[in-house]
Every structure is written in C-alpha cells, then in structure tokens.
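**Q** All I have is the shape, not the residue letters:
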C-alpha cells in the first residue's frame, strides 16, 4: 500500500490527526515550565502551515517525557501550545485530555485552518503499550492521519 503525503490529499475541512515530536527539553523558571530548545517545534512548522493553508482542522498529538501513565504537571504540553502559537502566529487551542469527551468536544470546535494540541499521550500507559483500543480512541473522528514525528514513527 502506497503512503500518501499531505500534498496528495484534499485537506479542506478534514480533521487531520497529526503525530508530532514535541518531546522538548523544559525547566522550571519562576514557577512555570519553560521550553529550553524549540527546535522540534520549529521542525513541524512547514507541515502545519501547509495543512492550515489547505483548510485542514489540525489535531496535534505528542508525548513529553516518560510520565509512565501518570499525570505529571511538569510534563504537560500546555507550554508547547503557547510556544507553537507564538511561532506560527495564530491561536493554538489546548485540551487537557487526549481522548474522551473533552478531546472530542475540542476537536468538534475546530474551524478550517485551526490548530488543537491534545495533552501528553503518555499520561496514558496504553500509549507506550501500543494498545489498539487507545489508538482507536485517539484517532476517533479523524479523517486523515499524518505522521510528522520521525522519532516516534515506531509508535504509528
């Protein structure tokens, strides 16, 4: 089966679940988590801009660190959403869940050309276990899947 690229697909009004590598180094500074190196975020900008320009509803999924299935506040992707918004020059919605009703509702609110970053998938032990049920929950409602995370390609 041939793999397609984002250039091969009509993305207009499609929900595009996109796996990105936002496992970035962070440190606490003045009580907040701050990104020390945004190289991995910047690496996704060309793909994200292409999808946005083509009217996709972009739903981003990523991991940060190894929280081992537990919710660890210092490993939240919220600071990444803020950094991405600054780099791409448009708002990035953030959902504190990556599966379930809250994630579904956040995705449903996306407009064409909109961006949504879901919370750290590794807050769920099922992600590292490659659980097919978890994968189905994560992909539910998506029209297209894009893997823009070479470092996590073995998880796709």
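**A** Okay, I see it. Computed from a predicted model, the values in this text were never measured in an experiment.
**Q** C-alpha from now on. contacts and neighbour counts both.
**A** OK.
**Q** moving C-terminal of the helix or strand where residue 127 lies, what's the next helix or strand?
**A** Applying DSSP states H and E as the criterion places residue 127 in helix 125-128. Going down the chain from helix 125-128, the next helix or strand is helix 132-139, by DSSP H and E.
**Q** so what secondary structure elements neighbour the helix or strand that that next one is followed by?
**A** Proceeding C-terminally, helix 132-139 gives way to strand 144-148 as the next helix or strand, assigned by DSSP H and E. If contacts are counted by 3 or more C-alpha pairs under 8 Å, 6 or more residues apart in numbering; DSSP states H and E, strand 144-148 sits against strand 15-20.
**Q** Quick one: list the elements packing against the strand it packs on.
**A** With contacts defined as 3+ C-alpha pairs under 8 Å, 6+ apart, strand 15-20 has these neighbours: strand 57-61, strand 144-148.
**Q** report the angle between the axes of the top helix by length along the chain and strand 57-61?
**A** Scanning the chain for the helix with the most residues, using DSSP state H, yields helix 39-53. Here the directions of helix 39-53 and strand 57-61 differ by 160 degrees (axes from the mean of the first three to the mean of the last three C-alpha atoms, to 10 degrees).
**Q** Which of the residues in helix 39-53 are classified as buried?
**A** Within helix 39-53, the residues that qualify as buried by neighbour count (16 or more other C-alpha atoms under 10 Å) are 41, 44, 48, 51, 52.
**Q** and the comparison structure, right after this:
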C-alpha cells in the first residue's frame, strides 16, 4: 500500500512530516545528534533491521538532513553526517525530549539533558524570539501566510470558526 505524500502540501508541519514523520527517522536523527555516524552504530543503538535502516538513511539523505560520505574504500563504507538542514532539526528533537519527560514520564526520567561544559541540567523551553516569552504562556494560533492559497485560507478559516475564533 502506497502512502500519501505530504511533499506538496502548504502546511509546513505536513511537509516536515514528509521527511521525519516515520518514527525511525526521528530516532536516527536523535542518534546523529549524539554523534553516531556509521551504519553499525545506528543499527546497534536502535536494534533496527538493516533493510529498514538502509531505507530510512536513504530517505534522510534524500531529504537533505544527512549527508552520505565515504570513509573507507575497501570495502566501501559510508558515514552519515548531519547537514545544516539536519542540524536545524535539533530544537524539534529537544522539544520532543522535554515533552516526553514532562508529560509522559514525569518523575521517572531515564534521560536527562545537560550542558556538556558545566554538567548542569538543562530544561528546554520554546520562546518567542522577539519577546523571549515562553510559547506556552501565549495564546497563539495559525493564520494564513502571504503565499497561502484560497483553499488553505478556507481551511484555516474553518478551523478558526470551529474554535469560535474570528478568522484573520
């Protein structure tokens, strides 16, 4: 069964899921942020079938999140290195970490985020860049951007109406 592609959808969340919406992809990216670069490292860390790992790595390379580089000629071996686009996913991974620790396993954390330089525990918080106010403290919502199509604007207006908010 062929899955639906989100590549051409206007919603940036849907487009993002096109590249990292499969759970192995997020876990591979997590491991890449931890410093893993080689196939056997990912395979061992994730206990993932080699054929699945091959597909997911290819998908992440095709999406521009990882770069495949040869590190050995005989036999040919490659490593997978984060690209600039891949490194930009880090705040999303950290937000998932924070949500998972806070809301899914509070008080029973098996993973703690620390500042490597000081060892001090770090608690990620998403903030508005302009004001520094945590997003959780704001009443925020999605509105149509300048390039939104009419159908997309209609969808957003329907969502606003369903929530009892004025469409903007």
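**A** It's in. Everything numeric here is computed off the predicted structure, so don't read it as measured data.
**Q** TM between them?
**A** Structural agreement between the two chains, given as a TM-score (TM-score structural alignment, normalised by the length of the first structure), stands at 0.25; 69 aligned residues with a C-alpha RMSD of 5.2 Å.
**Q** Tell me the helices and strands packed up against the helix holding residue 127 of the first structure.
**A** In this structure, helix 125-128 of the first structure packs against helix 132-139, with contacts taken as 3+ C-alpha pairs under 8 Å, 6+ apart.
**Q** Counting by contacts, list what the helix it packs on packs against.
**A** Of the remaining helices and strands, those touching helix 132-139 of the first structure by 3+ C-alpha pairs under 8 Å, 6+ apart are helix 125-128.
**Q** and with 10 Å instead?
**A** The contact analysis (3 or more C-alpha pairs under 10 Å, 6 or more residues apart in numbering; DSSP states H and E) places helix 132-139 of the first structure against strand 15-20, strand 57-61, helix 101-108, helix 125-128.
**Q** Give me the buried positions along the helix or strand following the second one.
**A** Using DSSP H and E, the helix or strand that directly follows strand 57-61 of the first structure along the chain is helix 78-88. Within helix 78-88 of the first structure, the residues that qualify as buried are 78, 79, 80, 81, 83, 84, 88, counting by 16+ other C-alpha under 10 Å.
**Q** Farthest-apart pair in the residues you listed, please.
**A** The most widely separated members of those are 78 and 88, with 15.5 Å between them, by C-alpha to C-alpha.
**Q** ok, residue 81 of the second structure - how many residues close by?
**A** Here the number of neighbours of residue 81 of the second structure (other C-alpha atoms under 10 Å) works out to 21.
**Q** now do residue 101 of the first structure
**A** Considering only other C-alpha under 10 Å, residue 101 of the first structure is surrounded by 10 other residues.
**Q** Could you tell me which residues make contact with it?
**A** Shown here is residue 101 of the first structure, whose contacts under the criterion C-alpha atoms under 10 Å, 6 or more residues apart in numbering are residue 107.
**Q** how close does it get to residue 44 of the first structure?
**A** The spacing between residue 101 of the first structure and residue 44 of the first structure, counted by C-alpha to C-alpha, to the nearest Å, is 27 Å.
**Q** Repeat that for residue 53 of the first structure.
**A** When distances are taken as C-alpha to C-alpha, residue 53 of the first structure and residue 44 of the first structure turn out to be 14 Å apart.
**Q** Could you do residue 81 of the first structure as well?
**A** When distance is defined by C-alpha to C-alpha, residue 81 of the first structure is 13 Å away from residue 44 of the first structure.
**Q** Output the helices and strands packed on strand 15-20 of the first structure as JSON lines; include the columns distance to residue 17 of the first structure and mean neighbour count.
**A** What follows is those, written out as JSON lines (distance: least, C-alpha to C-alpha, whole Å; neighbours: other C-alpha atoms under 10 Å):
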{"stretch": "strand 57-61", "distance to residue 17 of the first structure": "5", "mean neighbour count": "26"}
{"stretch": "strand 144-148", "distance to residue 17 of the first structure": "5", "mean neighbour count": "17"}
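**Q** Can you say which of the ones you listed is nearest to residue 126 of the first structure?
**A** Counting by C-alpha to C-alpha, residue 126 of the first structure lies closest to strand 57-61 out of these; the figure is 14.4 Å.
**Q** So which elements touch that closest one?
**A** Using 3+ C-alpha pairs under 10 Å, 6+ apart, the elements in contact with strand 57-61 of the first structure are strand 15-20, helix 39-53, strand 93-95, helix 101-108, strand 115-118, helix 132-139, strand 144-148.
**Q** Try it again at 6 Å.
**A** Judged by 3 or more C-alpha pairs under 6 Å, 6 or more residues apart in numbering; DSSP states H and E, the packing partners of strand 57-61 of the first structure are strand 15-20, strand 115-118.
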